[in-house]
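J.: can't give you the sequence, but here's the structure:
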């Protein structure tokens, strides 16, 4: 039984896309059987659509990739996926920009992917589709006669039905979801929202949480994604991570470091987070000169106007805080837009006394888990985590906060700064044990076992 993974981007062998834990987990899943196939976009654009598929083999795994035309990239990826579905699925109806032509491109790309993939499928394949870019893929495959098991995993949240129904033509996406055999989400809440929406729109609820639509049973369940905690901890103490750790410790001179690491995106709550650090300095003058905040925020979707405005606001706020509170030998806020290697991040997390992870909405958030994994168990830092991150359901021992309440997040930072070592050790031990119970390998295996258990 061959596993076929389909994703918007394919992490080709020896590419930088393979640095993340998810890419490694999918690659390991593909190599567990006798063979595997990974299909998707190669990250390149061309002048016009093409059915040319580039195929290469690396060990047991075959990689099949296609390019998008510039028109497809603009409509399918930039507009419908990222200006329409992304904000809507993060509950931001106010930022949702629907465009009928973009939806046409979104569906056309999924139809082309389905046609090119179907020609490469075998009768006993199990197909695992990743994320919101490819919701229509199973329906397109079914129309081509594909009857193999097809599963879908949504890596980002799913909103309540009343919000999702604001999308023009949302019923078409409901039909797309119903073509899968198994839909996985990050949290029970996301699964419940999607189940309620489908039951309200077109499907009949069954016992056990499944749905029935046109004779097909669709199973929905939560499969919280994890990390490899031991592997990430090893990165923090290996040569590159150790070097970053020692460099930061020397520069901090016994000051506490608050660290945030996020893609530059409005869902991550970065402006409110920086205001929370400002609130810490305003509410607790004794914290001044004793703490510094480092925000790493690699640039994202720079062609989108909302993101450019967001970046400018964050830069101006950084300057304001440093101008108001900084001194000749102390800069409160450090802000960089570069991508850092995973090993460097591991060393950075290890050096930080406080991990500040406060998205306004997030499917899971693996930064919170990596921060915990990188800590020294004997003298660990404290995780301050948004209640609206999916990870909060698995990490109750963190200091859970409401990111919309800036002053209370500031007080949580002071609580973390003053927390006794015994309490920090107890909280960290519980958090790390949770990471080990629900790790990346377990996530992958539990999902695939469930998918293979569905009826073809």
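T.: Nice, thanks for sending it over. What you see is a predicted model; the values in this text were computed from it and never measured.

J.: can we go C-alpha only for contacts and neighbour counts from here?
T.: Fine.

J.: now the helix or strand harbouring residue 422: how far from the chain's centre is it?
T.: Element membership of residue 422, judged by DSSP states H and E, is helix 421-437. Average the C-alpha atoms of helix 421-437, do the same for its chain, and the two points are 23 Å apart (Cα atoms, centre = their mean, to the nearest Å).

J.: now what about it, what contacts it?
T.: 226-229, 369, 372-373, 377-382, 394-395, 397-398 (Cα atoms under 8 Å, 6 or more residues apart in numbering).

J.: helix/strand/coil for residue 128?
T.: The three-state assignment at residue 128 reads strand, by DSSP: H, G, I helix; E, B strand; the rest coil.

J.: now do it: how many residues are near it, please.
T.: 24 (other Cα atoms under 10 Å).

J.: would you agree it is in contact with residue 6?
T.: Yes. Between residue 128 and residue 6 there is a contact under Cα atoms under 8 Å: 6.2 Å.

J.: contact partners for residue 51?
T.: 66, 112, 116.

J.: structure B:
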């Protein structure tokens, strides 16, 4: 395989086990091909001129066999590109929350400027046969900017978050430009079939694209291969973590402290897309409608801090804290607290222990690209006595994990019924569901995801399709 060049908003050292996420997914291929990974350093340079946009200094270092290239951002670029367009415009719109979007025109200018900056800095680092793999909504126009500079490499893009239906996407000012930029890629990947169908419907209705083959669309003078490549986890790696010291300690502590309880767990970032208030209300409904769950069921809800300088996140934190306090006040006893709310990040090495100790996992986002917590919970279970996954039908993972208990998180009573069913599910049914789910996450794991996407990118005949266009 040719050298792989990954580009994402942030960069992580793939040698560090705690890196997780994209580093785990890309580390093997980047190491094998002597790859390059480029992104923002995470540093903001105020500068002598009040942090006005600049070209940015490229810093290159080695991480084993992988080259890491990072850029600092000026204060203005960070605030318009990252906080502004990426997180105040694209994130809410792509998660169907038009009411939370801030369509400030300065944000779009900063977003385009930083993508142009990435393109200018990346181009001199590329070799003619490199495969370039761009990740997520921060960098949608990167390929278009590279093409303007004369880049002829095969370039793929993967969207880690959902793609909304055409009418929601069309509410985005400049949506034609944004989606048109995707046609500068050779391969565009989505998390789910639903997302791929949204793309297909949009480009045919709004861009009058022609379908020229299976998953092939021609518009804007180019042809792109667009299909779903659902991301997975490294099942063996996460399962092995359950036997680590930190995971065992967490598991044993939870089993000892909750030996007389049925433990439920939610592990999320504190984000309005995760449906945390809806989940807490469903748990409240469980206690109200099923009295036998009182003094028995305990929910541990971890809500890791994220984007706390955005007003919508402060609002949801206040709402969540109020709901948890209300439930504990109404139902709590001296020796039993219904909800334990933790606004901190739990160490990755401890997560498998908590997952294994939980009888039920609540993964109930209002909208999610995939949600890997659902798959990690499955990987962490004891096959002889597994827990039950309660999963939102609006998570991308629901397309694959059909043996979970699928719920509509907006339906408080329906979700409460599913939680009650999970808490009382017979062992034989739990084992059968878990066996099927484990098979699914093994079949389509992170290695399958990476391999299938890069094979599609490597074998797509970009030059021939460009001529045909």
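T.: That came through, no problem. Because the structure is a prediction, the values reported are computed rather than measured.

J.: just to revisit the earlier point, could you flag which of the contacts of helix 421-437 of the first structure are buried?
T.: Among these, those classed as buried by 16 or more other Cα atoms under 10 Å are 226-229, 369, 372-373, 380-382, 394-395, 397-398.

J.: can you tell me which of those residues are in helices?
T.: 229, 369, 372-373 (DSSP state H).

J.: what would these look like in JSON lines with distance to residue 345 of the first structure?
T.: JSON lines is the format used below for these (distance: Cα to Cα, whole Å):
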{"residue": "229", "distance to residue 345 of the first structure": "14"}
{"residue": "369", "distance to residue 345 of the first structure": "13"}
{"residue": "372", "distance to residue 345 of the first structure": "12"}
{"residue": "373", "distance to residue 345 of the first structure": "12"}
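
J.: so what's the residue count around the aligned partner of residue 292 of the first structure in the second structure?
T.: Correspondence of residue 292 of the first structure to the second structure, assessed by TM-score structural alignment: residue 298. Per other Cα under 10 Å, the neighbour tally for residue 298 of the second structure reads 21.

J.: and the helix or strand where residue 298 of the second structure lies, how far from the first structure on average?
T.: Per DSSP H and E: residue 298 of the second structure is located in strand 297-304. Comparison of strand 297-304 of the second structure with the first structure after fitting gives an average deviation of 0.5 Å (mean Cα distance after the TM-score superposition for the first structure).

J.: show me what that strand is packed against.
T.: Here strand 297-304 of the second structure touches strand 262-269, strand 339-342, going by 3 or more Cα pairs under 8 Å, 6 or more residues apart in numbering; DSSP states H and E.

J.: one more time with 10 Å
T.: strand 262-269, helix 276-289, helix 311-331, strand 339-342, strand 360-363 (3 or more Cα pairs under 10 Å, 6 or more residues apart in numbering; DSSP states H and E).

J.: any idea how far residue 431 of the first structure is from the aligned partner of residue 316 of the second structure in the first structure?
T.: Matched by TM-score structural alignment, residue 316 of the second structure corresponds to residue 310 in the first structure. When distance is defined by Cα to Cα, to the nearest Å, residue 310 of the first structure is 33 Å away from residue 431 of the first structure.
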